[in-house]
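> Structural data only, the sequence is not supplied:
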């Protein structure tokens, strides 16, 4: 069975999707439509912008979403038995599998980016990657600290990203090193994504999700919040609403997809980050890009 997976923030690169725009009329149409919806020419920044320009909040998330979705839309071989996306990638997966329209998915992603930016400004905070410790050890470290600090991204065994206040992350990194972590690495991000500090953004996104039409998809989606197959529209909406303040259970999602019969994982989007993570979670998996 084929599982298609969609990357999250950090996968962007200068020149992204330019080859798609130049080689496919459908890709060109979708990307030009995106420029109209967003009210600025995001394609100019994607094709010709610098790393710094691509890191702008209003650009990064829509750019990765567009690259991922357009790839799936123009691929003749896109016939998924199941889909999943890492954080932002969940929105790409929902559009590619027909749960959300292209237009609605892009609008939600744009609103999500702006809401997250506002939450970051309201609650200065950060994230760090903890390498080489069991998940349970990292969870206990977070629980024992008298600050906001939580497990945020279960990326693969031995790689867990934590999220919280600057002080909380600092204390957790020290404790992780003392517990034998190979590395405890603060990340260059603007805020504590997938933590309680994203509550203002969650509230804003919830309203946008409630006013958006969701349809029956062509296959199950394994959502970040539950790491289980969902096909029920109400369930998908509820899980999407709490995604910003809940952890990304990527390890558990891949394990669930394998248990349900996935043998091939195909990444749709810029980069190959998810292929690497899938291999670390399940060595026997076959990985590829669209």
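Noted; the coordinates are in hand. Here the structure is a predicted model, which means the values were calculated and not measured.

> Only C-alpha atoms from now on, for both contacts and neighbour counts.
Noted.

> Tell me how far residue 154 lies from residue 140.
15 Å (C-alpha to C-alpha, to the nearest Å).

> Comparing the two, which residue is more hemmed in?
Taking neighbours as other C-alpha atoms under 10 Å, residue 154 and residue 140 compare with residue 154 leading, 20 against 13.

> hold the first one in mind and look at this next one:
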């Protein structure tokens, strides 16, 4: 069974999507439509922009979404997932890929999500940190031991967990993790505490937009970040997508469940190859493929 996975924020690079735009009429049409929907020329920034321009929140999230979704559309008949999942932002790409959301509706939600998250980041200084080389349970214990807001945010693979919260709490947690034997506990260059209670203002804002959007019955199950389990009911998908902003990304558990449910290969659709590497950390024998035209 083919599992198709879609990357999240951090996979962007200058020149992303240009090969699709130049070689496919379908891609060109969708990129041009995206410029109209967003109200600015995101293609110019994707194809020629500097690293700084690409890391603006209003650009990064739609850019990664567009690269992933347009690539899946260009693949046409060869794009045949039996199951899908997306890491954080990638969940929106996965929901277009399995027919739950239209391209237009999903792009509008992604844009609103990016802006809402940026606003939430500005309310209170916050950050994230990667913890390497500790059991998940030890990291969770460390988060509970610290005063202030700090939570497990991204379960990326065994031995790699990202924590999220207030700056002081994150710094204290990193020291705690190192004392417990973490190979590394490194504060990340991110705009704020994604997938933590500090994203509540963004969750509320996005919830209204998601509730107002039509969700169709999917062509195949999506394994959602919040539950790590296969979901096909549109109302349940909607509820999980709303919860996603303040809940942890259970990516390790998602990959384990997909494999348990019969996945024999993982195809990464979008910029980069981070997710393929994470699959190998869960099961070295699993076949990984990078989608390309």
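Arrived safely, thanks for sending. A quick note: this is a predicted structure, and the numbers were derived from the prediction, not measured.

> Any idea what the TM-score comes out to?
Here the TM-score for the pair of chains, by TM-score structural alignment, normalised by the length of the first structure, is 1.00; 290 aligned residues with a C-alpha RMSD of 0.4 Å.

> which residues touch the residue nearest the centre of the second structure?
Nearest to the geometric centre of the second structure sits residue 88, at 2.5 Å (C-alpha atoms, centre = their mean). By C-alpha atoms under 8 Å, 6 or more residues apart in numbering, the contact set of residue 88 of the second structure is 7-9, 225, 244, 249.

> Please give me every residue in contact with residue 156 of the first structure.
Under the criterion of C-alpha under 8 Å, 6+ apart, the contact list for residue 156 of the first structure reads 250-251, 277-278, 280-281.

> now do residue 210 of the second structure
Listed by C-alpha under 8 Å, 6+ apart, the contact set of residue 210 of the second structure reads 109, 238, 242.

> out of the residues you listed, which one sits closest to residue 20 of the second structure?
residue 109 (23.0 Å; C-alpha to C-alpha).

> Give me the three-state assignment for that closest one.
Under DSSP: H, G, I helix; E, B strand; the rest coil, residue 109 of the second structure falls in the helix class.

> quick one: it from residue 145 of the second structure, how far?
Taking C-alpha to C-alpha as the measure, residue 109 of the second structure falls 36 Å from residue 145 of the second structure.

> These two - which one has more neighbours?
residue 109 (18 against 13).

> quick one, what contacts the more buried one?
Residues in contact with residue 109 of the second structure (C-alpha under 8 Å, 6+ apart) are 206, 209-210.

> Strands of the stretch 51-200 of the first structure, start to end?
Under the criterion DSSP state E, counting those that start in this stretch, the stretch 51-200 of the first structure contains strands at 82-85, 125-131, 149-156, 159-165, 183-186.

> I'd like to know which of the ones you listed is closest to residue 57 of the first structure.
Short answer: strand 125-131, nearest of those by C-alpha to C-alpha, at 15.3 Å.

> Any buried residues in the one helix or strand residue 258 of the second structure maps to, and which?
Assigned by DSSP states H and E, residue 258 of the second structure belongs to helix 251-260. Within helix 251-260 of the second structure, the residues that qualify as buried are 251-259, counting by 16 or more other C-alpha atoms under 10 Å.

> Including distance to residue 181 of the second structure, could those residues go into TSV?
Below are the buried residues of helix 251-260 of the second structure laid out as TSV (distance: C-alpha to C-alpha, whole Å):
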residue	distance to residue 181 of the second structure
251	23
252	21
253	23
254	26
255	26
256	25
257	29
258	31
259	30
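
> Could you identify the most distant pair in the residues you listed?
Farthest-apart pair in the buried residues of helix 251-260 of the second structure is 251 and 259; separation 12.4 Å (C-alpha to C-alpha).

> Give me the distance between the two termini of stretch 216-234 of the first structure.
Distance between the boundary residues of stretch 216-234 of the first structure (C-alpha to C-alpha) amounts to 10 Å.

> what's the answer for stretch 70-90 of the second structure, then?
End-to-end distance for stretch 70-90 of the second structure, by C-alpha to C-alpha: 13 Å.

> now swap in stretch 269-284 of the second structure and tell me
Using C-alpha to C-alpha, one end of stretch 269-284 of the second structure lies 20 Å from the other.

> Return the set of buried residues in that stretch.
The neighbour-count check on stretch 269-284 of the second structure (16+ other C-alpha under 10 Å) flags 269-273, 275-276, 278-279, 281-282 as buried.

> Can you tell me which of those residues end up in helices?
275-276, 278-279, 281-282 (DSSP state H).

> Residue 192 of the second structure: which of these is nearest?
Among those, and counting by C-alpha to C-alpha, the member closest to residue 192 of the second structure is residue 275, at 22.0 Å.

> Please look at the closest one and residue 269 and confirm they touch.
No. Using C-alpha atoms under 8 Å, residue 275 of the second structure is not in contact with residue 269, being 9.5 Å away.

> who touches both of these two?
Applying C-alpha under 8 Å, 6+ apart, one finds that residue 275 of the second structure and residue 269 are jointly contacted by 5-7.

> who wins for most neighbours among those residues?
residue 6 (30 neighbours).

> List the residues that contact that residue.
Residues near residue 6 of the second structure by C-alpha under 8 Å, 6+ apart: 68, 85-87, 90-91, 93-94, 268-270, 275.

> So what's the residue count around the closest residue to residue 70 of the second structure other than its chain neighbours?
Leaving aside its chain neighbours, residue 70 of the second structure sits nearest to residue 27 (5.8 Å; criterion: C-alpha to C-alpha, 6 or more residues apart in numbering). Around residue 27 of the second structure there are 24 other residues, counting by other C-alpha under 10 Å.

> List the buried residues of stretch 143-163 of the second structure.
Residues of stretch 143-163 of the second structure classed as buried: 143, 146, 149-163 (neighbour count, 16+ other C-alpha under 10 Å).
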